[in-house]
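Enquirer: here are the coordinates; sequence isn't available:
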């Protein structure tokens, strides 16, 4: 009886093909040189009675994982008359390497390109005759799922067996002897230097994963943990924020006001009401931002974010994404720019583009600054964490809606592979260093933009000369009047409209621009805003800020990473339209309900 070995990468349809070819005649057997049982079945191919052996899926014949070693040992210790290599036709560019490795062993080979139906659906065309000529082995394009070309597959296997010459095991062993040497060296080192118990006992990671990765409790626990994180940020950060505001108010009253008392009114207003007020208002919220990054550093370094990616992979797959997209979305909570650049780990261009489209919808640290300011001004402390957490959920909701709407335009079939690290308790130094790096990046980038932004806002609110500051005749008032028909249905005033314009450049400028527009800072500014708008207007404004166009740095990154002006333009227009629709629905709905 001749022996045929079935090889292929995981998720190529190998089991489907094996079951279709063998029916219910499969059996489990032991094989020389192999420490695990393999599935085998006798079948009739042409005039040959053949034993078909289904080998474990592997990515590299020369790798050293358990599955790769099983396949290599089987080929070294068992005569094989024909190697059948199964490849996913949709991912042929990634899987052809395994076929080339098997061919180098000198074994008679047949290459089967499975999932022909999906390849046609994606518009992938494969010249089977040309590929067979290049490889020097027969190639068949078929579908194991539907049985298309199944007869052609069997005829090709039978014909190849007719002409195949037996290959000595020694020939195969010589081809793999370098891998065997490496494996033996690894074994000696492990035996001499590493002690591994025969059975690892259940450790803390296993026990925690039973709860954290629970199919029903996992996601609710994750979102509850995020809610507690936001509550802790406000609870611990509020006293620090009050202290920073007191410090800046004292500095202005006791030092800056007396020092500039004799300066021209225009210069004095520019330096104090413009630059100082803008920077001081932003700086007062730095303690809360520092706490946020410190807590997120703990969550990330413990390995919890990897679990979140695993938990969401099934959901993300329905959206045309995968767990990596969720990780990049979470990374966007720090800054959208590195998150967009992080999509380079995805080889599928459609998957990258769809991921890049949803990342700017994440609640980045710059938006966080705006929300912390507005929430502390309008919402009571008991509701602050809940208000921020709801925006966090809205961020995910808009990403899900966007993916659902556009997944058909960005189809991908790239597999998702994730290694879950053990839980690790980070050291205090790790947390502080990670948090400081994030904060330093934020402050370095934000300071330059904020100074430029508040200066420009001051000019718009104080010019032309002789007009009322931020009045209807100022440049800012004129711009706000132009935007009133568009934003008034959302409950957004003229002054807030001007702040949103500067938020298009960078979200960090929004808070500083409000300080300049109202010529107030600290408690005075928060009290003024609390009188100017109720919670419905404030929440509508925050929803619009959450969703509308990403900052210029993110747009430039989107253009560079996508290499498409059209995609970059779409990534600007779509969030703007979505922001208007969501804010309109919320504001008008809340007013209709009597809020």
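Expert: Nice, thanks for sending it over. What you see is a predicted model, and the numbers here were worked out from it, not measured in a lab.

Enquirer: make it CA atoms for all contacts and neighbour counts henceforth
Expert: Noted.

Enquirer: May I have the secondary structure class of the residue of the chain positioned farthest from its centre?
Expert: Relative to the centre of the chain, the most outlying C-alpha is that of residue 262, 54.6 Å out, by Cα atoms, centre = their mean. At residue 262 the chain is in coil, as set by DSSP: H, G, I helix; E, B strand; the rest coil.

Enquirer: any idea how far residue 268 is from it?
Expert: Separation of residue 262 from residue 268 (Cα to Cα, to the nearest Å) stands at 9 Å.

Enquirer: quick one, what contacts the residue most central in space within the chain?
Expert: Geometric centre of the chain, nearest residue: residue 328, 2.1 Å, by Cα atoms, centre = their mean. Residues in contact with residue 328, defined by Cα atoms under 8 Å, 6 or more residues apart in numbering, are 339-340, 342-343, 355, 359.

Enquirer: quick one: which of those residues has the most company?
Expert: Highest neighbour count within these, by other Cα atoms under 10 Å: residue 359, with 30 neighbours.

Enquirer: Show me where the stretch 51-200 of the chain has its helices.
Expert: For the stretch 51-200 of the chain, applying DSSP state H, counting those that start in this stretch gives helices covering 66-77, 92-103, 116-121, 128-135, 150-163, 169-193.

Enquirer: so which of those is the most packed in?
Expert: Scoring those by mean neighbour count under mean count of other Cα atoms under 10 Å gives helix 66-77 as the most buried, with a mean of 19.

Enquirer: Tell me how far it lies from the chain's centre.
Expert: Relative to the mean C-alpha coordinate of its chain, helix 66-77 is positioned 36 Å out (Cα atoms, centre = their mean, to the nearest Å).

Enquirer: What is it packed up against?
Expert: With contacts taken as 3 or more Cα pairs under 8 Å, 6 or more residues apart in numbering; DSSP states H and E, helix 66-77 sits against helix 169-193.

Enquirer: Which helix or strand contains residue 43?
Expert: Secondary-structure assignment from DSSP states H and E places residue 43 in strand 38-45.

Enquirer: Between helix 150-163 and that strand, find me the angle.
Expert: Using axes from the mean of the first three to the mean of the last three Cα atoms, to 10 degrees, the direction of strand 38-45 lies 90 degrees away from that of helix 150-163.

Enquirer: Comparison target below:
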């Protein structure tokens, strides 16, 4: 099988091109350093099957950052039929050095000048033929976002891999980038022309408001609130439709089919597996919609501005703007956010960021909060409740960094490139939402099913009146009562340690209700104060097993991972205690 590696600096649209060529769903976002694992896909190119690998962004073949070492190790150890180098056509004055390094190593190379549409709008003119002759490899203009030039790129790639045998390059022979800057400047002067003064454009106009020292942060809060409002306004009706469909299937199909079964097995399937799973699955429309909206904000370039705005504050906490970007990534899932810390080159700053990330409100916790806020608060209150939890997660993360910064002092300077604002492509928006929803369904078909089955067994053995879950609930009662959490909810919290997605399914099984019936049941056993205490505890306490495993792997420290688990559990109880007892003391 032929093998092609996509190489390029961060923020060149490499992952977008990967998705465009392969039809894959590798996550793309308009900020540097997002791709931290190797995304791979097989495609038929010409008459050959080709494996394409999307490598993490790299500035220099001889650099020492951890994310760069991943790419360097891969290139140094893997025979390749071709290297597809993706460069930003608007930034060739500082990106051609990577092409010169690969050329010096004799790599089988093809260069794609991405974002050529933006370069044209900026008045940048590129002599493709001259640049290709000077570099000794094909050079093509493309727009991965719109697909322009991608067909021609695939044809050129097919010709290249057909005429080359697999080759393994030796990075030990790569010239240092600083020795190539003069050659880079000469290439740029000979083959690229650009206006002496670039037009300000819409990016500069928008940044006057978005980066305003007084208005920037309120605008960010308003943007996130609008996202939540839109999620509720569109997602809840879709969720109700799905609930109705699942309820019809349960009543007219499943219960009818299992009516003659023994009570144990019918209860196991209907009240255990189906009720638990259907409660979780009703969130597919909201998950899809939420991440489609998040993709718009991410791909537009707005989150890079958020990181820039927050850098001054983050520096006081011992982190920098990149740490804030990682916290934003954690809103999707804590695991890739932890992996993303590889772009932070100072070890102490990286470890401090890793300790803060597990408090980011991930999509798994989001499902719990969407359900409870919708069930226990009015339609006008619910978005504010959700927004408060998002900002609580940020404040808890920042407070953790502030508390621990003395042990993780860093002096690394912070640099972050602000890309121009871009209109996201509908296809990429859809792929982001589809990928998150599909991943959730895959998880629901395995981990969540196992979790709800175990909860059902605990709730029904030895018998429903004196079950193991009741024993566990009684054991945790003295600990949970001071924070307003019903003892029966301890089972859901316990299984939430495995995966937060299991919590809702566990609640459905424990209550013996699903959908609206479950919401009504919870409204009877939880008032708004105790419900918020439960959500605050769920936000803060021990992260899921996957997050713990990722922290252990990325930090290479059992001590740090153990501290993170114990600290989060203690902090969750203390914060919930302060909130619950304080609210009760004030008469709520």
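Expert: Yes, it's here. Computed from a predicted structure; not experimentally measured.

Enquirer: thinking again about what came up before, what's the residue farthest from the centre of the first structure aligned with over in the second structure?
Expert: Aligning on TM-score structural alignment places residue 262 of the first structure opposite residue 260 in the second structure.

Enquirer: re the thing from before, of all the helices of the stretch 51-200 of the first structure, which lies closest to residue 574 of the first structure?
Expert: Residue 574 of the first structure sits nearest to helix 116-121 of all the helices of the stretch 51-200 of the first structure, at 27.2 Å, using Cα to Cα.

Enquirer: Where in the second structure does that closest one fall?
Expert: Taking TM-score structural alignment, helix 116-121 of the first structure hits no residues over in the second structure.

Enquirer: how far away is residue 372 of the first structure from residue 379 of the first structure?
Expert: Distance check for residue 372 of the first structure against residue 379 of the first structure: by Cα to Cα, it reads 10 Å.

Enquirer: Pull up the overlap in contacts between those two.
Expert: By Cα under 8 Å, 6+ apart, no residue touches both residue 372 of the first structure and residue 379.

Enquirer: and residue 84 of the second structure, what element?
Expert: Going by DSSP H and E, residue 84 of the second structure is part of strand 82-88.

Enquirer: now for that strand, which elements pack on it?
Expert: For strand 82-88 of the second structure, the packing partners by 3+ Cα pairs under 8 Å, 6+ apart come out as strand 2-8, strand 109-114, helix 150-162.

Enquirer: and that strand with strand 2-8, angle?
Expert: Going by the same axes, to 10 degrees, strand 82-88 of the second structure makes 20 degrees with strand 2-8.

Enquirer: picking up where we left off before, what about the residue nearest to the centre of the first structure, helix or strand, and which?
Expert: Element membership for residue 328 of the first structure, per DSSP H and E: helix 323-331.

Enquirer: what's that helix aligned against in the second structure?
Expert: Counting by TM-score structural alignment, helix 323-331 of the first structure pairs with residues 321-329 of the second structure.

Enquirer: Might you calculate how far the matching stretch sits from the centre of the chain?
Expert: 11 Å.

Enquirer: To what extent does that stretch diverge from the first structure after superposition?
Expert: Superposing on the first structure and averaging over aligned pairs (mean Cα distance after the TM-score superposition for the first structure), stretch 321-329 of the second structure comes out at 0.5 Å.

Enquirer: sorry, back to before: out of the contacts of residue 328 of the first structure, which are inside helices?
Expert: 339-340, 355 (DSSP state H).

Enquirer: would a markdown table of these with distance to residue 557 of the first structure be doable?
Expert: Output for these, formatted as a markdown table (distance: Cα to Cα, whole Å):
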| residue | distance to residue 557 of the first structure |
| --- | --- |
| 339 | 10 |
| 340 | 7 |
| 355 | 13 |
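
Enquirer: the helices in the stretch 151-300 of the second structure, which residues?
Expert: Ranges of helices in the stretch 151-300 of the second structure, per DSSP H, counting those that start in this stretch, are 181-191, 201-210, 216-248, 255-257, 263-266, 275-281, 284-300.

Enquirer: which position in the first structure aligns with residue 432 of the second structure?
Expert: Per TM-score structural alignment, residue 432 of the second structure is aligned with residue 434.

Enquirer: Can you tell me how far the residue nearest to that match when sequence neighbours are not counted is from residue 130 of the first structure?
Expert: Nearest residue to residue 434 of the first structure, sequence neighbours excluded (Cα to Cα, 6 or more residues apart in numbering): residue 297, at 6.2 Å. For residue 297 of the first structure, the distance to residue 130 of the first structure equals 52 Å [Cα to Cα].

Enquirer: Any idea which of the helices of the stretch 51-200 of the first structure gets closest to residue 538 of the first structure?
Expert: helix 116-121 (47.2 Å).

Enquirer: circling back: what's the most buried one of the helices and strands packed on strand 82-88 of the second structure?
Expert: strand 109-114 (a mean of 25).

Enquirer: re the thing from before, so the residue farthest from the centre of the first structure versus residue 553 of the first structure, what's the distance?
Expert: Using Cα to Cα, residue 262 of the first structure is found at 40 Å from residue 553 of the first structure.

Enquirer: what's the answer for residue 176 of the first structure, then?
Expert: 51 Å.

Enquirer: does the aligned partner of residue 450 of the first structure in the second structure count as helix, strand or coil?
Expert: Correspondence of residue 450 of the first structure to the second structure, assessed by TM-score structural alignment: residue 448. Here residue 448 of the second structure is helix, with the state taken from three-state DSSP.

Enquirer: Residue 448 of the second structure: what's it in contact with?
Expert: Counted by Cα under 8 Å, 6+ apart, residue 448 of the second structure has contacts 277, 499, 501-502, 505.

Enquirer: List the members of those that persist in the first structure.
Expert: Of the contacts of residue 448 of the second structure, the ones still in contact in the first structure (both residues aligned by TM-score structural alignment, their matches' Cα atoms under 8 Å) are 277, 501-502, 505.

Enquirer: just those now: which is nearest residue 201 of the second structure?
Expert: residue 501 (43.9 Å).
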